[in-house]
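K.L.:
please find the sequence and the predicted model below.
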Amino acid sequence: MTIVSHSHGYIFLKTRKTAGTSVEKWLSGALRPGDWITTAPENLPLPVGIWDTANTVTRFGRLERGLKRVCRYGLGWPPGPRFREHMEAGAVRAAVGEAIWTGYFSFAIERDPWDRIISLWRWRQHARGAAPDFDGFLDAIEADGTDLATRGYSNMALYTIDGRIAVDRIIRYNDLCGGLARLCSDLALPLSPGELPFRKAGHRDSADSPHALTIAQVARIARICAEEIDLLGWDYRKLYGAPQRP
């Protein structure tokens, strides 16, 4: 999902396993006519103009979605950028143009790789009804990348261009409410992080925690995600202490 808010001058790029669906719903409360948004496949109803989003904004959802699909992809109308969920930063910049990209405040959310990969593994288990054990999941990531279950294990392309951070701010998931509070202050958004709805909670076993990773698993994830760890300065020991399991 991508939000381009002309009324508040920001661009939000949605990353995976970072409460993005909750944040998009929360941000939609301050959208105004003319703001551009495409949210997750849930097709959340939004308080914006009918042509400002691919989502449904009327009570005739099926008809509206079909009409929009025909108009946008068949007729190329209305003109303007087309967004999709989890859109790469370079594609967003190309869609909105250099003036908006450089003139608006862009931000994304990121989660440390140990916590994020556990969350992705459990979510895939929930979605598929079955999945390999955690070590098997890491094996699949390290293999040739053909296993769809491991797709999207990294968010880097969503907020970097040519290996460099391309957004103005990365909010850390472990300080999500604090980061969103600072964002509201900086952008004068009439929102409170305390109202954030966690729409996808409940898919994760309470026993699944980065604290439960073995020394070998911690090291494997560090190798898999070495580039983002170096880029963002993630440190397992500072976040969770020394691994407790051999």
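P.N.:
In hand now; what should we look at?

K.L.:
CA atoms for contacts and neighbours, from now on please.
P.N.:
Noted.

K.L.:
from Ser7, how far out is Pro81?
P.N.:
17 Å (CA to CA, to the nearest Å).

K.L.:
now Asp205
P.N.:
Counting by CA to CA - Asp205 and Ser7 are separated by 40 Å.

K.L.:
okay, those two: which has more neighbours?
P.N.:
Ser7 (12 against 9; other CA atoms under 10 Å).

K.L.:
quick check, that one in contact with Arg32.
P.N.:
Yes - checked against CA atoms under 8 Å, the pair Ser7 and Arg32 is within contact range at 6.4 Å.

K.L.:
how close does the closest residue to Gly9 other than its chain neighbours get to Val4?
P.N.:
Spatially, and ignoring its direct neighbours in sequence, Gly9 is nearest to Tyr104 (4.9 Å; CA to CA, 6 or more residues apart in numbering). Distance of Tyr104 to Val4, computed by CA to CA: 9 Å.

K.L.:
which of those two has more neighbours?
P.N.:
More crowded of Tyr104 and Val4, by other CA under 10 Å: Val4, with 25 against 18.

K.L.:
ok, structure two:
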Amino acid sequence: MIISHKYKYIFLKTTKTAGTSIEISLSRFCGSDDIITPLTSVDERIRQELGVMPQNYENYTRYLDPWEYRLEDINRLITERKIPKINTTFYNHMSASRVKRGIGSKIWYSYYKFCFVRNPWDKAISRYYWNMKKQGKIETLDESLQRNNPNDNFEIYTMKNRLAVDYVGKYETLMEDLEKISKKLNIPFDGWMPNAKGNVRNDKRHYSEVLNQEQREFIRKKCQQEISLFGYEF
């Protein structure tokens, strides 16, 4: 995840949508005050070679706005005469509601917020092979679907079941959408993207050749909001 004060945007990182590659690429243009969350050690080495490190993500402190005060905050303000504040540590795949709470309403509403989504059936297969190869989980596809929520991205970019971002790009048109975002924000994006987490999946079959009818309908049911919202079809 990136919160860029330099370009005034918030990139909410969803799962299995090339989010790590996007984050590494955009990190190159961040300023010293921007918030960049850490990656896994392998992916972090790619970014370190570019001279970029995670920064400002731990113990981010801000004072609460008056309308955010809770009873304990009011009591503290009265008894200790201290303006209430909170500390937040930002991390990858953080939900929109938690990011908003941590960064504050002023920044949240004034910055351009974006994320990426992916065809839910394709994403489920990608996750299955990722877990098998990188995490060493020996399980069937059915077990993977039951253990991993196929709709896990929804709360990252929504609040109270409503879109909480200004733009949702698609994995299927990633470069085109990222270029649109960069142009709008005046980010000097040059089209470079690392192949982070790539070359994991040996089985290159289309998801329609892997999923049986029951598995298809399971994903359709779990991800019906996302499917309807972005017009995905099997």
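P.N.:
Received the coordinates, thanks. All values reported here derive from a predicted model rather than from experimental measurement.

K.L.:
about what we covered before: alignment lookup: the residue nearest to Gly9 of structure 1 to structure 2.
P.N.:
Superposed on structure 2 with TM-score structural alignment, Tyr104 of structure 1 falls opposite Tyr111.

K.L.:
so who does that match touch?
P.N.:
Tyr111 of structure 2 is in contact with Lys8, Tyr9, Ile10, counting by CA atoms under 8 Å, 6 or more residues apart in numbering.

K.L.:
which of the residues you listed tops the neighbour count?
P.N.:
Among the contacts of Tyr111 of structure 2, Ile10 has the most neighbours (other CA under 10 Å), with 23 neighbours.

K.L.:
from Trp108 of structure 2, how far out is that one?
P.N.:
Taken as CA to CA, the span from Ile10 of structure 2 to Trp108 of structure 2 is 8 Å.

K.L.:
so where is the longest helix along structure 2 in structure 1?
P.N.:
Secondary structure of structure 2 per DSSP state H: the longest helix is helix 120-134. Helix 120-134 of structure 2 corresponds to residues 113-127 in structure 1, going by TM-score structural alignment.

K.L.:
what comes into contact with the host helix or strand of Ser25 of structure 2?
P.N.:
According to DSSP states H and E, Ser25 of structure 2 maps onto helix 19-27. Helix 19-27 of structure 2 has contacts (CA under 8 Å, 6+ apart) with 1-2, 13, 36, 39, 43, 46-47, 52, 116, 189, 192-197.

K.L.:
and the helix or strand immediately after it in the chain against structure 1, how far off on average?
P.N.:
Next in sequence after helix 19-27 of structure 2, counting helices and strands by DSSP H and E, comes strand 35-36. Mean deviation of strand 35-36 of structure 2 from its aligned counterpart in structure 1 after superposition (mean CA distance after the TM-score superposition for structure 1): 1.3 Å.

K.L.:
give me the helices and strands touching whichever helix or strand comes after strand 35-36 of structure 2, please.
P.N.:
The C-terminal neighbour of strand 35-36 of structure 2 among helices and strands, as given by DSSP H and E, is helix 41-48. If contacts are counted by 3 or more CA pairs under 8 Å, 6 or more residues apart in numbering; DSSP states H and E, helix 41-48 of structure 2 sits against helix 19-27.

K.L.:
for the helix it packs on, the distance to its chain's centre please.
P.N.:
Counting by CA atoms, centre = their mean, to the nearest Å, helix 19-27 of structure 2 is centred 11 Å from the centre of its parent chain.

K.L.:
same thing with stretch 165-173 of structure 1?
P.N.:
That offset, for stretch 165-173 of structure 1, works out to 11 Å (CA atoms, centre = their mean).
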